[in-house]
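Student: give me the fold of what follows.
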Amino acid sequence: MKIFDEMFFQDSQVRLPYQYFQDWFNNQVPELLQKKSLDAENVFRKTGITFAVYGNEQASERLIPFDIVPRIISGQEWRLLEQGIEQRVIALNAFLDDIYHRQEIIRAGRIPKEIIIHNSVFLPEMMGFRPPGNIYTHIIGIDIVRTSENEFFVLEDNARTPSGVSYMLENRETMLQLFPELFHRIRVRSVENYPQLLRQSLIKTAPPSCLSSPTIAVLTPGVYNSAYYEHAFLAEQMGAELVEGTDMRVIDGHVTMRTTEGYKVVDIIYRRVDDAYLDPLTFNPHSVLGIAGLMDVYKAGKVTIANAPGTGIADDKAIYSYMPDIIEFYTGRKAILRNVPTWRCAESESLAYVIDHIHELVVKEVHGSGGYGMLIGPASTKKQREEFIAKLKHKPNNYIAQPTLAISTCPILTDNGLAPRHVDLRPFVLVSDQVRITPGGLTRVALKEGSLVVNSSQGGGTKDTWVLND
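Tutor: This is a model prediction of the structure:
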């Protein structure tokens, strides 16, 4: 299978974006680079940059492996990505507004009604309601891969509670500490102002009832959540309050948080709690993570929730397969960034094809994440395929399938020097009065040779992403 190496041509010549880095790398002492790699690990350990691994009692908290070789993207490449990403997030917001109001895209026959109204992440409670500023997806993470033809594809949209931005920021901070001379030599676009941009973007969507400087709170499920480090990090960096559901209550028609001086009104909630647990009076009555009565205050226009409840319908993997139609319907243009070809197993012909070709496909759960609940056909055993076929037949609408992509590689530092590993990219997008796209994003890397799974929970790591200012 042909693989696109982002640093080297097939004749081992260095591609243009990496030339300055390669010149620098050739003059480094390998032992000192290995020491720098250990220094980076110590920085992460001292800072407490960890993630939780569920179902693993022996290692519930792990460091995310960090590779010190940056992933470098030219300014020209990034401009193309920016155009495609902006087009995509505009379409996603328009789609959400339509689905929760007139449902014109269904009337036009571009999406089947059943895939919306029978979808567990579609919230009837949001029908007819427009959030402050008419913004549904305030923070979006778009997962992008590069294929053997040197073409970018969108692998997944993350429109609910996308994570990873804190690792992007810490990766850059660590690289600045370890290799300041590189940043003097190579013009890299900054990502450090993301927390300030996030705060500014959220303030732009404050509810109409907010007449002064809004109070922002980051709502976290608590310290046992896999992304708790990020929740605390962003709250601190934004100058926002970090709160749990038990810190909050509805008083006199407002959401308030407990302080040493009594309860204080909260205007904007950057929630990192799933829909089902946001409000026990509206959704799961057993939830202790949310705020009783939150949805009533929200619908009264007295608080902003970012991202809005019900945004999961926009990043559902079954909906993903309709994204080219969604983009064209709401923007009037073909998608700049293409989708990966997708078979919807809910359709009988597609299901038959997937079962016959399961050895060569990647099969994913519609609501799955983190690399769990998926089958990578070429790397699977006969027993695993048979078990997955049984799942497909039992509940076909729970799965989609895609071809096994020859996704691009970037080099990592090993004991024997540079070695290629597969990567993806998650740029982060802020939406309010305008679309703000962080230059670069989080590059996730499959550290195991030959592996295509980049998720940290499945053995992957991260690296700093450099967008050149050319």
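Student: all contacts plus neighbour counts: C-alpha atoms, from now on.
Tutor: Fine.
Student: for the longest helix anywhere in the chain, buried residues please.
Tutor: If you go by DSSP state H, the chain has its longest helix at helix 75-99. For helix 75-99, the buried set under the neighbour-count rule, 16 or more other CA atoms under 10 Å, comprises 75, 78, 81-82, 84-99.
Student: repeat that for stretch 193-213.
Tutor: Those would be 194-195, 197-199, 201-203, 205-207, 210, for stretch 193-213 by 16+ other CA under 10 Å.
Student: just those: which are in helices?
Tutor: Cross-referencing the buried residues of stretch 193-213 against helices under DSSP H gives 194-195, 197-199, 201-203.
Student: nearest to residue 122, of those?
Tutor: residue 202 (23.8 Å; CA to CA).
Student: give the contact list for that closest one.
Tutor: By CA atoms under 8 Å, 6 or more residues apart in numbering, the contact list for residue 202 reads 138, 268, 306, 432.
Student: let me know the closest of those to residue 410.
Tutor: residue 138 (30.6 Å).
Student: before we move on, the earlier item: neighbour count, distance to residue 103 and secondary structure added to the contacts of residue 202, as TSV?
Tutor: Listed next are the contacts of residue 202 as TSV, based on neighbours: other CA atoms under 10 Å; distance: CA to CA, whole Å; DSSP: H, G, I helix; E, B strand; the rest coil:
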residue	neighbour count	distance to residue 103	secondary structure
138	24	21	coil
268	25	28	strand
306	23	22	strand
432	21	23	coil
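Student: one more to line up against the first:
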Amino acid sequence: MRGLLDGYPRGPAYDEMFGADGLPHPHMRALYDALQTLTEEDLARRGAARDRSFRDQGVTFSHAGEEWVFPLDLIPRLIPAAEWEVVEAGVAQRVRALEAFLADVYGAGEVIRDGVVPRSLITTSAGFCRPAHGIRPPNGVRIHLAGIDLVRDQAGVLRVLEDNLRVPSGMSYVVENRRTMARVFPGLFLEQQVRPVASYPGRLLDALRRSAPAGVEQPTVVLLTPGVHNAAYFEHAFLARKMGIELVEGRDLFCREQVLYMRSIGGQQRVDVVYRRVNDDFFDPVHFRPESVVGCPGILNAARAGNVTIANAIGNGVADDKLTYTYVPELIEYYLGERPLLPNVTTFRLDDPDVRADCLARLDQLVIKPVEGSGGSGIVIGPHASDAELAAVRERVLGEPRAWIAQELVLLSTSPAQLGDQLLPRHIDLRPFAVNDGEEVRVLPGGLTRVALREGSLIVNSSQGGGSKDTWVLTSRPEQGPEADGPPAFPAQAVRGSVPDQGPHNDQPQQQQ
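Tutor: Below is the predicted model:
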């Protein structure tokens, strides 16, 4: 019988299933053998079961005004324990350094005085938030949740592609992918020892509670969403449900005497921690866009007074600016006195005239990125671009050099993906999630592996036609009990600071997004 991986076409990229000798990597052998016993009909049947499960659970994302079932590829991505230890250490190191950088930028500014980064890096960054200067989070944490995007190059080296420190998304899909895969391929989990991911929401909730203002013993935590029209609304609702906290919109909150309250059936309830999924610009109309109706007027003043914690902190964008990314290796050495454990992709600062001239001379070999871009938008991949696209990006770079960086093309590693009744190589990346509770940066096992489902594409974002894979971190010590994969349960949070429903309401219509 012909196996599903017989005749698998190897390309020039590093492949996560097969080595250069054409044999499966040692940690992939068991999965390879299991896949070879499947028929095309088996794969189709499991694919149909996956689709039914996602539709029934409403696992969707919104794109161009339409709801789509989030694409989950049936073939998992496996990471051996020894390699995961490197990822854990490298991601945690990076988050610690960026935490120190943010505290410095919105505080003493020593990193500028010592010449590690130029002042212009901060003052010209769209992510720098002047109203956040001087705000000190109760436990010193500004990056409660980070998503650090990693890619593997042709030599097999894992590199950091970018940092996501504002409102990183994808955690819900990690949990849902695992739940679905455990149903679709139960036998594979019996053969492999895989670290669970069901504790993801619990870890985040614990970090949020620990970040509450001083003296609060039973903090009230809420998740602030822009509303049902937001592309990530499924995730907002999912995480609020799993953490057992209220999902609120801006119209549900109001401030009085620099204290934040939530309207509830029983009256007004004081709020101690806001896990926000609203961008900085729309978060507080007093300080940012006055026309915003998805935020809450005065909430930033309440944070400055120490009466509420905002997670992630306002102004984190200055640390995940793609130009700041080029300085992170120096920031790690400056703040931690350590060498970076995970290298960057080779990147060029186009605000330097000499560097810019060199890059413009070989645009067709480089990847050009807007420093404020997200979701794969605005990226020009030189070897795949037309002459017209290269000419257009050249003009944009010359017009505003600070707004762009250039990177050497990294041919992302490939992994087998289901395309119809075949398994074919497709490029992937990895977004591990790190949770900082003020005492420890915990890198949650696995993360979101994203896959570019279009042939030859290096853009893995779902908005650009990408999907995801379940990510299995292998271990010789399977976890039991509450850490094991299954439906987590958290106690309902105690009502604290409730007062009769009176006073100003700030009722406003919800902004459509």
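Student: returning to what we had before: matching residues in the second structure for the longest helix of the first structure?
Tutor: Across the second structure, the stretch matching helix 75-99 of the first structure (TM-score structural alignment) is residues 81-105.
Student: so which residue is smack in the middle of the first structure?
Tutor: Nearest residue to the geometric centre of the first structure (CA atoms, centre = their mean): residue 141, 3.5 Å.
Student: how close does the aligned residue in the second structure for that one get to residue 168 of the second structure?
Tutor: Under the alignment (TM-score structural alignment), residue 141 of the first structure maps onto residue 147 of the second structure. According to CA to CA, to the nearest Å, residue 147 of the second structure stands 6 Å off from residue 168 of the second structure.
Student: next one: residue 455 of the second structure
Tutor: Between residue 455 of the second structure and residue 168 of the second structure the computed distance is 27 Å (CA to CA).
Student: what about these two, which has more around it?
Tutor: Neighbour totals were compared for residue 455 of the second structure and residue 168, and residue 168 leads with 16 against 11 (other CA atoms under 10 Å).
Student: was I right to think that one contacts residue 146?
Tutor: Yes: with contact defined as CA atoms under 8 Å, residue 168 of the second structure reaches residue 146; the gap is 6.3 Å.
Student: now do the contacts for the nearest residue to residue 333 of the second structure once chain neighbours are set aside.
Tutor: Among residues not flanking residue 333 of the second structure along the chain, residue 339 sits closest, at 5.9 Å (CA to CA, 6 or more residues apart in numbering). Residue 339 of the second structure makes contacts with 329, 332-333, as judged by CA under 8 Å, 6+ apart.
Student: looking for the alignment partner of residue 339 of the second structure in the first structure.
Tutor: Using TM-score structural alignment, residue 339 of the second structure sits opposite residue 334 in the first structure.
Student: helices along the stretch 101-250 of the first structure, start to end?
Tutor: For the stretch 101-250 of the first structure, the helices defined by DSSP state H, counting those that start in this stretch occupy 104-107, 113-117, 165-178, 180-185, 194-203, 228-238.
Student: map residue 404 of the second structure onto the first structure.
Tutor: Counting by TM-score structural alignment, residue 404 of the second structure lines up with residue 399 in the first structure.
Student: tally of neighbours for its match?
Tutor: 23.
Student: dump the residue contacts of it.
Tutor: Per CA under 8 Å, 6+ apart, neighbours of residue 399 of the first structure: 318, 344-346, 363-366, 392.
Student: show me what contacts the closest residue to it other than its chain neighbours?
Tutor: Of all residues not flanking residue 399 of the first structure in the chain, residue 365 sits nearest, at 4.6 Å (CA to CA, 6+ apart). Applying CA under 8 Å, 6+ apart, one finds that residue 365 of the first structure lies in contact with 317, 373-374, 398-400.
Student: of these, closest to residue 6 of the first structure?
Tutor: Distances from residue 6 of the first structure to these, taken as CA to CA, are shortest for residue 374 (26.7 Å).
Student: can I get the contacts of residue 339 of the second structure in a markdown table including distance to residue 161 of the second structure, neighbour count and secondary structure?
Tutor: What follows is the contacts of residue 339 of the second structure, written out as a markdown table (distance: CA to CA, whole Å; neighbours: other CA atoms under 10 Å; DSSP: H, G, I helix; E, B strand; the rest coil):
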| residue | distance to residue 161 of the second structure | neighbour count | secondary structure |
| --- | --- | --- | --- |
| 329 | 13 | 18 | helix |
| 332 | 16 | 22 | helix |
| 333 | 19 | 13 | helix |
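Student: who touches the longest strand seen in the first structure?
Tutor: If you go by DSSP state E, the first structure has its longest strand at strand 417-426. Under the criterion CA under 8 Å, 6+ apart, residues 5, 30, 141-146, 407-413, 440-452, 454 lie in contact with strand 417-426 of the first structure.
Student: what span of the second structure lines up against the helix or strand that contains residue 269 of the first structure?
Tutor: Element membership of residue 269 of the first structure, judged by DSSP states H and E, is strand 268-271. Per TM-score structural alignment, the counterpart of strand 268-271 of the first structure in the second structure is residues 273-276.
Student: centre of the chain to the matching stretch, how far?
Tutor: 17 Å (CA atoms, centre = their mean, to the nearest Å).
Student: mean shift between it and the first structure?
Tutor: Once the two are superposed, stretch 273-276 of the second structure sits an average of 0.3 Å from its aligned residues in the first structure (mean CA distance after the TM-score superposition for the first structure).
Student: next, the buried residues of stretch 117-126 of the first structure.
Tutor: Buried, per 16+ other CA under 10 Å, within stretch 117-126 of the first structure: 119, 121-123, 126.
Student: from residue 470 of the first structure, how far out is residue 181 of the first structure?
Tutor: Separation of residue 181 of the first structure from residue 470 of the first structure (CA to CA): 19 Å.
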